[in-house]
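In: could you look at this predicted model? Sequence included:
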Amino acid sequence: MEYGCIGKKLGHSFSAVIHAKLGDYDYRLCELTETELTEFMTKKDFKGINVTIPYKEAVIPFLDHIDESAEKIGAVNTIVNRNGVLTGYNTDFYGMTELLKRGKVELADKNVFILGTGGTSKTARAVARSLGAKKISIVSRNPQDGEISYDEMYNEANEVEAIINTTPVGMFPKPDASAVDPEKFPNLGGAADAVYNPLTTEFIGRARACGANAVNGLYMLVAQAAKAAELFFNDKTMTEKTDRVFSEIYKEKLNIVLIGMPGSGKTTIGKIVANTLGREFYDTDEVFVNENGVIADYFKKNGEKAFRDKESEIIAELGAKNGLVIATGGGAVLREENVKHLKQNGLVIFLDRDVENIVPTSDRPLGSDREAIQKRYDERYPIYSSVGDITVDSNRDVNTVADDIIRKFSGYCREEQV
C-alpha cells in the first residue's frame, strides 16, 4: 500500500472516494487490529497514510518526528514516510476549522461543550481555543482530569452555547442515536458533528430543528484529506480542490426521495431520473411486494399497522444507503420515523399532482375509488407540503417532470452542501 487510511472499522469510510477525486494515486482502506497496527507501523511499508478511530494517539510512539501543532494537540491523523523517517501531522485541525467556518458555527466568546475524549476531541479543543471560546468543557461517560459527565452537562443546560460531537454515536450502521438531546439546551446556537455518515446525523437534524447552525463532518473529512494530500505530495494546490471534491461527493451520496399521493407518478418518474443519472432505483412498495406479497392482500389479512411496520423497516434500510433514487408509498410520510430516515441521506421531493388527475385503482387499499382518493388527498396534502424539501409539479409530461427534478436537485446540492 502506497497511500491509504488505517483504522479498526472502515466499512463506513468515504476516504478512498475522496482521494480518488483529489488525484491519480493508489489509496486504499486498511482495517487493523491493535496487534496488526504494531506490525504495520514497524514495517513502514507505505508512503503516506491517514489514521482514524481508534489509532490517532496509538500511532504516536512509532513516529520519528511529530509536527509541532500535532504534538500540542496530542493526536495524529496523517503520517508521511520520507525515506523511512515517519513524521506525524494533524490535518483534522485544518478540517474542523474549515467546517466550522463554512457552517457558520461561532465559537468565539461561547461556552463550548465537546463530547468525547479521543483524538478528535483533542483536536476540537485546540480548534475551540484557537477560535476564542470563552469556556471549553469536555464531556465523557467516565469523566476524569477535569472532564464532566453527561448528567453534569444537562445540569448546566443554560450554559451550553455550542456543541461539538467527536464520538462515533450516530454513525452508520447505528444512525438513530444521538450523543445528547439538543432540545434540552435552550441557548444552543451552534453544533458540529465529526460523523459524516449519514449525511444528516440524528444529532445534527435535531439541532437544526432547534434553530442552531449545525453541520455534519463531511466537509471536515474532505478538507483534512486535501490537507493530507498536500503533505503526501508537497502540492499546495490540493486544498484548492476541497470545495469541488466536497460538492461532487455530496451530490453523489445524497439520495433523491420522491413522496406524494398514490398515482402521482413517483415510480415512473423515479425510474427516468435514476436512468438519466445512472443510479439504482427502489420503490418501497415494490420491495414490500417482493418480500411480503400483494399489498392489498396483506392489508386485508394483517391490517394497516402491520403493513406500516414493514414499510418502516424497508425505509430505514433504504434510507441508510447512498446515491439512490427512492419512490415511496403514498402513506410513507405519515410516520415521523420514516421522514427522519428518508432525510438522513436524502433530499425529499414532493410530486404535487392535482387530485382530479389521480386515477383510483383496485390495488391500492386506501385509494381504490374517487371518494377514498379525495379523503387521502385532504388528509395528506399538508404533510407532503411540510415534509418535502422541494415541490415539483407532476401534472406535466413525465420526462419534463424528471428533468425538473434533476435540475432542482443539482441546484439544491450547490446551495445546501453543508
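Out: Perfect, I can see it now. Numbering: from 1, shown residues only.

In: can we go C-alpha only for contacts and neighbour counts from here?
Out: Fine.

In: now the strands for the stretch 101-250 of the chain?
Out: Assigned by DSSP state E, counting those that start in this stretch, the stretch 101-250 of the chain shows strands spanning 111-115, 135-139, 162-165, 190-193, 213-215.

In: contacts for the fourth one next, please.
Out: Spelled out, it's strand 190-193. Counting by C-alpha atoms under 8 Å, 6 or more residues apart in numbering, the neighbours of strand 190-193 from elsewhere in the structure are 100, 104-107, 161-166, 201, 203-204, 207, 212-217.

In: got CSV for the strands of the stretch 101-250 of the chain, with distance to residue 20 too?
Out: Shown next, in CSV, are the strands of the stretch 101-250 of the chain (distance: least, C-alpha to C-alpha, whole Å):
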stretch, distance to residue 20
strand 111-115, 31
strand 135-139, 35
strand 162-165, 28
strand 190-193, 24
strand 213-215, 24
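
In: buried residues in the strand or helix carrying residue 375?
Out: Under the criterion DSSP states H and E, the helix or strand holding residue 375 is helix 370-387. For helix 370-387, the buried set under the neighbour-count rule, 16 or more other C-alpha atoms under 10 Å, comprises 373-374, 376-377, 380, 384-385, 387.

In: sorry, back to before: quick one: which of the strands of the stretch 101-250 of the chain is nearest residue 253?
Out: Residue 253 lies closest, by C-alpha to C-alpha, to one member of the strands of the stretch 101-250 of the chain: strand 213-215, at 16.1 Å.

In: second one coming, line it up with the first:
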Amino acid sequence: MKYGLIGEHLGHSFSKQIQTRIAEIENVKDYDYQLVELNKEEFKEFMEKKDFKGINVTIPYKKDVIPYLDEMDGSAKAIGAVNTIINVDGKLKGFNTDFGGFLYMVKAHNVHMEGKKVLIIGNGGACAAVKAVCEHEKAKDIVIVSRSADRGAIGYDEMYTSHLDADIVVNTSPVGMFPNIANAPIDVSWFHKLECVLDVVYNPILTRLCFEAQEADIKRVIGLEMLIAQAKYTFEIFENMSFDDSIIDEIKKEMLKDRCNIVLIGMPSAGKTTIGKMLEEKLGKEFFDLDDMIIAKAGKSIPEIFQESGEAGFRAIETEVAIEASKMNNKIIATGGGAIKHKVNMDFLRLNGITIFIDRDIDKLISSDPNRPLSSSKQALQQMHKERYPLYQKYAAYVAVNNANIEETVDDIVNAYHSILIDAVAD
C-alpha cells in the first residue's frame, strides 16, 4: 500500500474522497489512498510490517502508534498523539496535522481565543490537539469536560455549576455524530457569555450542537473544514510539497454541494413534487417524498392513517420519517404541507439540508384532493394557508415563487441553493 487511513471503523470516512480530490486538483498522478480497517491484532501486525509509504491514523490508534515510531515532530510530541506517519527507508516518523487543521478552522473564522475561557468537550485524541491550539492562541482558561472526570478533565455537573461563563465551546467528543444525530453534548442556552461554538464532528453537516448555536445567534463553525484542512497538510507531508490553503475552501464547497439536501416545504399542491423531480434531473440528487415514505412505513394510505389514527397519529409517523430522512445526504426531499407544524421535523431536516419554501398563490392551490384530508374544501384550505404561511417563512432559507413558469422557478432554486452554499463556505 502506498498511502491510506488506518482505524477500527472507517465506514463513514471521507478521507479517501478528500485525498483523491486533492491529488486531482494538484495534478499528482498515480496517487493511491486506501481505507484499512484493523482490529487490535491486525493493527500490531500492520505496524510491524511497515508496508506503506504514508498513513493517516484515526480512532482508536492515535496514541497506540507511538511505540512503533522512530521519530516524532514537535506538534506530535507536544500533543502526545499522532495522526500522520511517513515511512522513510523503514524509519517511521509521526506528525499531528489535527493541530494545523484546527488552527486553520480557528483562523479562517476569526475566532479570538486570547484572554477567553474555552471549554473542550471530550478527552480523547482530538482533545489534545485542540488544547494545544487553545494554548497557542493564548486562551486564558482551558477546561476539559468529559463523562469520566479524570486525566485532567472535570465532569458535566461541575461544568454546569462552575463554568457557565465560558466564552468558547469546542466539541471533540463523538456526541451528535451520525447516526446518533439527535444529541448535543451541552445545552448552549445555559451559557451566558457564549460567543462561539466549534465542532470537530463533520457528519451531519450541521451537528445538533452547531444547529442550536445557530438558532441562538451564536457563531458556529462546522467540523468539515478541519477535516479537509488536516487532509491538505497530510498530503503535503506525504508528497513533500506545499500549495495554497485556498484548496480547502474549494473542496469544502464541492463536498457541501455533493452532500447537502434540498428540503422543499410549502402548501399542498404548491408544486413540491413536480419541482423536486425536475431538480432531481437537473442536479443529480435523488428525489424523496415524505408522504411516500409515510405510506411505506405505515403500510397504508394517508386517508387510511387519518381514519384510523387521526391527525395526531399521522403526525407521529411523519416525525419518525422526517428524522430518518434527515440522516440522508445529497437528496431532494419534498415534505408534506403540514410538516412545518412540528418544530422537531424542521430542526432535524435542517441538519443536512437547505429549506426552500415553494410559495404559490392560494387561488392556484387545489382544494379537492381526496389524498389530502385537511384541505378538502376551499374554506379549509384558506384557514390552513393562514395558519401555516408564517411557519413556511420562518423555516425557509429561501422563498421560491411558483405562480407562472415552473422551469424558471426550478432555475431560481438551483441558483439560490448554490448561493447559500457559497455563503456557507465563507461563514
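Out: Right, received. Where do you want to start? All figures in this text were calculated on a predicted structure; none of them were measured in a lab.

In: center of the second structure, which residue is that?
Out: In the second structure, the C-alpha closest to the average C-alpha coordinate belongs to residue 205, at a distance of 1.6 Å (C-alpha atoms, centre = their mean).

In: how about the nearest residue to the aligned partner of that one in the first structure, chain neighbours excluded?
Out: For residue 205 of the second structure, the aligned position in the first structure is occupied by residue 199, per TM-score structural alignment. The shortest distance from residue 199 of the first structure to any residue other than its chain neighbours is 5.2 Å, reached at residue 345 (C-alpha to C-alpha, 6 or more residues apart in numbering).

In: thought residue 254 was touching the one you found, still the case?
Out: Yes - using C-alpha atoms under 8 Å, residue 345 of the first structure makes contact with residue 254 at a distance of 5.5 Å.

In: for the second structure, which strand is longest?
Out: Scanning the second structure for the longest strand, with DSSP state E as the assignment, gives strand 353-359.

In: residues in contact with that one?
Out: Residues from elsewhere that reach strand 353-359 of the second structure, judged by C-alpha under 8 Å, 6+ apart: 260-267, 270-272, 326, 392-393, 395-403, 413, 417.

In: separate out the buried members of the residues you listed.
Out: With neighbours counted using 16+ other C-alpha under 10 Å, the contacts of strand 353-359 of the second structure contain these buried positions: 260-267, 270-272, 326, 392-393, 395-402, 413, 417.

In: please flag which of those sit within strands.
Out: Among these, the ones falling in strands (DSSP E) are 261-265, 398-401.

In: aligned to the residue nearest to residue 199 of the first structure, what sits in the second structure?
Out: Looks like residue 345 of the first structure aligns to residue 352 there (TM-score structural alignment).

In: its match: how many residues sit nearby?
Out: Using other C-alpha atoms under 10 Å, residue 352 of the second structure has 26 neighbouring residues.

In: wait, it touches residue 323, no?
Out: No - the criterion here is C-alpha under 8 Å, and residue 352 of the second structure misses it with residue 323 at 10.9 Å.

In: equivalent range in the first structure for the biggest helix by length in the second structure?
Out: When secondary structure is assigned using DSSP state H, the longest helix within the second structure turns out to be helix 302-326. The alignment of helix 302-326 of the second structure onto the first structure (TM-score structural alignment) covers residues 295-319.

In: enumerate the positions of the matching stretch that are buried.
Out: Counting neighbours by 16+ other C-alpha under 10 Å, one finds that the buried residues in stretch 295-319 of the first structure are 295-296, 298-299, 307-308, 311-312, 314-316, 318-319.

In: and for stretch 329-341 of the first structure?
Out: Taking 16+ other C-alpha under 10 Å as the basis for neighbour counts, the residues of stretch 329-341 of the first structure that come out buried are 329-333, 338-341.
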